[in-house]
Each structure stands twice: as C-alpha cells, then as structure tokens.
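>>> Here is my input, please return the structure:
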Amino acid sequence: MRKARPWVAILAVAVTWWLTLAPTQMGGPITLAVVSGTSMQPALEDGDLVVAVRQNDYQIGDTVIYDKLGGIVIHEIYAVVGDAAAPTDANPSPVFKTRGINNQHFDSWRVHASEIRGKLAFVLGGGGRPIIEFTSSPLLAGVTATALAAFVLLPRARPRINPRLRELLRHSATERRRIKQALAIEFTWLLVLTLATFLASALLLVRHMPLWPQLALSLTALLVSVLLLSAFWVYYASGRNLAEPQRSMAVLGPRLHRIDSSLKVDALPTQSADELSRIRDRTGLPVLHQIADRSLDERTGMITATHRFFVMTEKQTYVWSVKVLQLKEHHE
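Alright, predicted model coming up:
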C-alpha cells in the first residue's frame, strides 16, 4: 500500500479548518467578538467573548452579530419585515429589525440577512477583557513578547548524565560548527517572527479589522514567514542539502563531542540521523562523534572512514553510522 503524501494530510486539515473554524473575514463560518457596552445585559456583559456561527436562515429571538455603522453589532432579532436587496447583495434577502434587550427603544436601522455574520453559539464570560488589555497596553504586549522569546531561547534543564558518559565527555574534544550555530540563531529568530505574525493576525481577526489593508498585510506577513521558516528548515537547518557526513553533523549539531577512534562502544543502531536526533531531543543528552575504520587507497587517493554518532542514556546507547568516501586532502 502506498503511503499518503504529507501534503494530502495538510490539505485535508486546512480544508476542515476552513469549513468549521475559519473566521468570516476569510470566508469561513465563525465570528469572534468582544462585547462592548450594556445593551445586551443581563445576557451579555461588557468584556464577554462571544462566538457566532453563520446560519442558512435566522429566526425571531436569535442573537446575531452583524455589520452596521462601520463596525459590528450584537443584538437580538425581534421582527422580520420582508425581503429586499442590500447595497452589497444583488439578490433579495430577508430583512430584520433588531434591538438590544436592555435598550428601551428598538434599533432605527434594518438588517439584511447578507449583513449577518452569524448566530450566537457560545459565550465566555469576561473572556474578552484579556484581549482588550493586551491590545491597548504596550507594556503587556512587550512582556508577552519577552516571555515568548525567553521560552524559545533560554536553555532547558540539564539532563542526568551517567558516569561512563561523563568520563567520555571529560576526554572528548568539542566540535563547534560556527555555520551551524549561526543557522540555529537565524532559525530561532525566524520562529519568533512567525509566532509574532501569527499572534498579530489572530488579534486583528478578533478585533474585526477589515480584510484590506491591515488584515491582508498581516496574513501576507504570516504566510511569508511560514514559507521562509519551512524553506530554511528543509534546505539548511535539517542538512538535507548537504552530503554525508556533513548532513548527519548538521542534523545532530550544533555541538558534537569527538571521542577516540579506538574506543569500542556497544550500541543499538538507529535507522537515520533524524531518529538519533529525536532521541537526543527527548533526553537532552550530548552527541558523541567517532571517526573510525579509516583506510587509504593509495592508487586513487581516496579515504574511507566510518562516522559513528552516539547518544548514551542510562539504560541504552544508540548509534547512527555512516560510511563516507573522501579525497585525502578534504578529509579532516
């Protein structure tokens, strides 16, 4: 059986998200809004976060979110007054009268069905206040951005190292690959940029910014940052554009610990450098690098060597091995 391509799953998730959770500004069925004012008390309080879902038709008594007066309104339908064509809709559609249940008077305007974003489906009491505070407070936004950067950049807790690994590290030579470290820094900042543009786009959606220009520019920036991040990972950080052993060293870097070529280490083989990298990430342990079994072909001037990479846990040692053929002058 052929394996499904990853892009098929990604496309399926994207379509499902668009059909069920995408905001109306992007053609989806969902609208998020923060209640402002007291016209819908006691059902809705100032600062509540509400979720509305687009319907095929609306009835008297429905609480709906609709576009009017250059913004959005959250009111209740109390009458259907007929069919007419809205300025933005060439086809006739139902026309409603609405009101705030806490208001003494009905709304003076009429609402076309095409102007309604959706019917109230869920209310999170007070859930909109953090959004209001965040968007209106530069200090809070700065603190959040700093915390996010610290979470990404600060090192994690040190793993437990067994005595044998500690002894090997003590007599090892550290291999620092400057290019890899620079790439890691660039990748980190690209990740921070992507998260920042995602947060900005989400806030613009919640605040119901028009699609053009603010929201469109923010979504474009998010798309560009995601594409840059993906391209960077595929062609640089993952080492897929490199030949062995540089590829394995890139995947398992940026810092390796070179151990003596004569040491014998019993280890469980892994299927790839990526598998060993996942073990390293899960355990937080350093990677040992050994170059062994060197042999020189005097006739061709080629050197054959086996590069072994180890991750040594308390219970098991794992290894990834790759045999390479290099010219003598290019061999380290």
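
>>> going forward, measure contacts and count neighbours with C-alpha atoms only.
Noted.

>>> May I ask which helix or strand encompasses L168?
Assessed by DSSP states H and E, L168 sits inside helix 163-170.

>>> got the buried residues for that helix?
L165, L168, L169 (16 or more other CA atoms under 10 Å).

>>> which ones are touching the first one?
Looking back up the chat, that one is L165. L165 makes contact with M312, according to CA atoms under 8 Å, 6 or more residues apart in numbering.

>>> I'd like the distance between it and I291.
18 Å (CA to CA, to the nearest Å).

>>> do the same with L227
In terms of CA to CA, L227 sits 37 Å off from I291.

>>> For those two, work out which one has more neighbours and name it.
I291 (19 against 13; other CA atoms under 10 Å).

>>> Then that one would be within a helix, right?
No. Counting by DSSP: H, G, I helix; E, B strand; the rest coil, one finds I291 to be strand, located in no helix.

>>> and this one, so I can compare the two:
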Amino acid sequence: MPELVLDKRRRRRPRPWRVLVAVLAVLAALGVLALVLPEPFGGRLSGATVAGSSMAPTYEDGDVVVVWRADDYRPGAVVAYAVPAGQVGAGGTVVHRVIDETAAGYRTQGDHNLRPDPWVAPDGEIRGRVVWSVPNGRVVLPRVAGASALVAVAALVVLVVRRVRRRHRAAPSLPTRPD
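As a prediction, the model looks like this:
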C-alpha cells in the first residue's frame, strides 16, 4: 500500500513593511468610512429630497441633495433641517437658505419665496449644509442604485468563482512514495 507524504513547506513570515502597509490601509479605510458614514450610523453625511418650488431655480422639485453636518452655518448656506415641533409640517425636512443667525437658531428662506420661514430652525434640528445635488434624483437614483447593486452582486459572484477555481487548480497533488 502506498504511503502518503505530506508536503511540509515552511511558511514564510510576512515582511514587516507589508504588515505596516496593511495596518495603514485598514486605518485609512476606517478614517474614510468615519467621514462618509451616514447620519443614522453616527456620521455627518445625510440626504434629502427637495419637494416643491421654494428653492427654484437653485434646486427643483425632485432633486436629491447630500448634506454634511457642520458645527456652524453662515448666512448664504443652503441647509436641510427638520421643521420644529408644533409647526405646520413638523418633523418634515426643509431645504432652504440661511439668511440670519439668531440666539434661538437660524432663520431660513427659500430662494423662490418672498418671505422668510415663519420659524427659526434650532441648531439641533439642522441636518447639514448642502454639499452636492443630483438633479431629478428622485427618479434617477432608484434606477441607478438598482443597476449598481446588480452589477456589484454580479462582480462579487465572479470574483468568488474565480478565486475558488484558482485554488482548485493550484492545489498541489499529494505525492506518493512507492513501497
């Protein structure tokens, strides 16, 4: 009966510079993730959909805006904020321009509106300053996100299959010793 001989190759230890590069890459990825982490997960990034014509021509109905929570907002900044409790539309999100800062919060007004909003947005209700927008994003983004998700899943499947095939091909056959 032939005896199996297992291949006892010495495992090479990873080089110190490779370990350092890997650690730095993980730290950099975590840093970027912390910056772009969505608001529900404790980050500063959030989004809102513009509804109505109060911000025309800057933003139109259906535009999606990306907002970044900051420590302070200056007059002229476009912000998204929750309508204060007890007001018409309470809890809804408004995208308007800051026109003045008061002790109670920020006075805002839509670019297309003739008068300022009837309330002052307290600092704690402001979700952030608009940093980017997707015109007509309410219609475009669901289609793109669906296609992107499909492409990402397909790419993941292809990568896994290729890796499994590569491992299967590269698996060394066990040598046998004749008796």
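
>>> How alike are these chains, TM-score-wise?
For this chain pair, the superposition-based TM-score is 0.66 by TM-score structural alignment, normalised by the length of structure 2; 155 aligned residues with a CA RMSD of 3.8 Å.

>>> which residues of structure 2 does the helix holding L168 of structure 1 align to?
Across structure 2, nothing matches helix 163-170 of structure 1 (TM-score structural alignment).

>>> How far does that helix sit from its chain's centre?
Centre-to-centre, helix 163-170 of structure 1 and its host chain are 37 Å apart (CA atoms, centre = their mean, to the nearest Å).

>>> After it, which helix or strand is next?
Next helix or strand after helix 163-170 of structure 1 toward the C-terminus (DSSP H and E): strand 173-176.

>>> Return the residues in contact with K119 of structure 1.
A52, V53, R54, Q55, Y58, D62, T63, V64, I65.

>>> one more time with 10 Å, if that's ok
Applying CA atoms under 10 Å, 6 or more residues apart in numbering, we find K119 of structure 1 in contact with 30-31, 51-55, 57-59, 62-66, 74, 76.

>>> Now the buried members of those.
For the contacts of K119 of structure 1, a burial check counting by 16+ other CA under 10 Å picks out 30-31, 51-54, 58, 63-66, 74, 76.

>>> For the stretch 101-250 of structure 1, just list every one of the strands.
110-112, 116-124, 173-176 (DSSP state E, counting those that start in this stretch).

>>> equivalent range in structure 2 for the second one?
Using TM-score structural alignment, the residues of structure 2 aligned to strand 116-124 of structure 1 are 126-134.

>>> Run the chain-centre distance for the lengthiest strand in structure 1.
Counting residues, the longest strand found in structure 1 (DSSP state E) is strand 71-84. Offset of strand 71-84 of structure 1 from its chain centre (CA atoms, centre = their mean): 38 Å.

>>> what's the answer for stretch 47-60 of structure 2, then?
Worked out by CA atoms, centre = their mean, stretch 47-60 of structure 2 lies 21 Å from the chain centre.

>>> List the buried residues of it.
Those would be G47, A48, T49, V50, A51, S53, S54, M55, Y59, E60, for stretch 47-60 of structure 2 by 16+ other CA under 10 Å.

>>> Over which residues of structure 1 does it lie when aligned?
So stretch 47-60 of structure 2 is aligned with residues 32-45, judged by TM-score structural alignment.

>>> quick one: contacts of the matching stretch?
23-24, 46-53, 63, 65, 72-76, 99-104, 117-118, 120, 122-129, 131-132, 205-208.

>>> 8 Å - rerun?
Outside stretch 32-45 of structure 1, the residues touching it (CA under 8 Å, 6+ apart) are 23, 46-52, 74-75, 100-103, 123, 125-126, 128-129, 205-208.

>>> From these, keep the buried residues only.
Buried, going by 16+ other CA under 10 Å: 23, 46-52, 74-75, 100-101, 123, 126, 128-129, 205-208, out of the contacts of stretch 32-45 of structure 1.

>>> Mark which of the residues you listed are part of helices, please.
Using DSSP state H, the members of these that fall within helices are R129, L205, V206.

>>> and these as a markdown table, adding distance to T306 of structure 1?
Output for these, formatted as a markdown table (distance: CA to CA, whole Å):
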| residue | distance to T306 of structure 1 |
| --- | --- |
| R129 | 60 |
| L205 | 54 |
| V206 | 56 |
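
>>> Identify, from those residues, the entry nearest to L256 of structure 1.
L256 of structure 1 lies nearest to L205 out of those, by CA to CA, at 44.5 Å.

>>> count of residues packed around A182 of structure 1?
Residues within reach of A182 of structure 1, counting by other CA under 10 Å, total 12.

>>> brain fart, G82 of structure 1
11.

>>> just V251 of structure 1 next, same as before
As a burial measure, V251 of structure 1 scores 20 neighbours (other CA under 10 Å).

>>> ok but it is inside a strand, no?
No. According to three-state DSSP, V251 of structure 1 belongs to no strand; its state is helix.

>>> ok, the alignment partner in structure 2 of it to L174 of structure 2 distance?
Aligning on TM-score structural alignment places V251 of structure 1 opposite R167 in structure 2. Using CA to CA, R167 of structure 2 is found at 15 Å from L174 of structure 2.

>>> ranges for the helices of structure 1?
In structure 1, the segments counted as helices under DSSP H are 6-20, 129-136, 138-153, 163-170, 178-206, 216-232, 246-252, 273-283.
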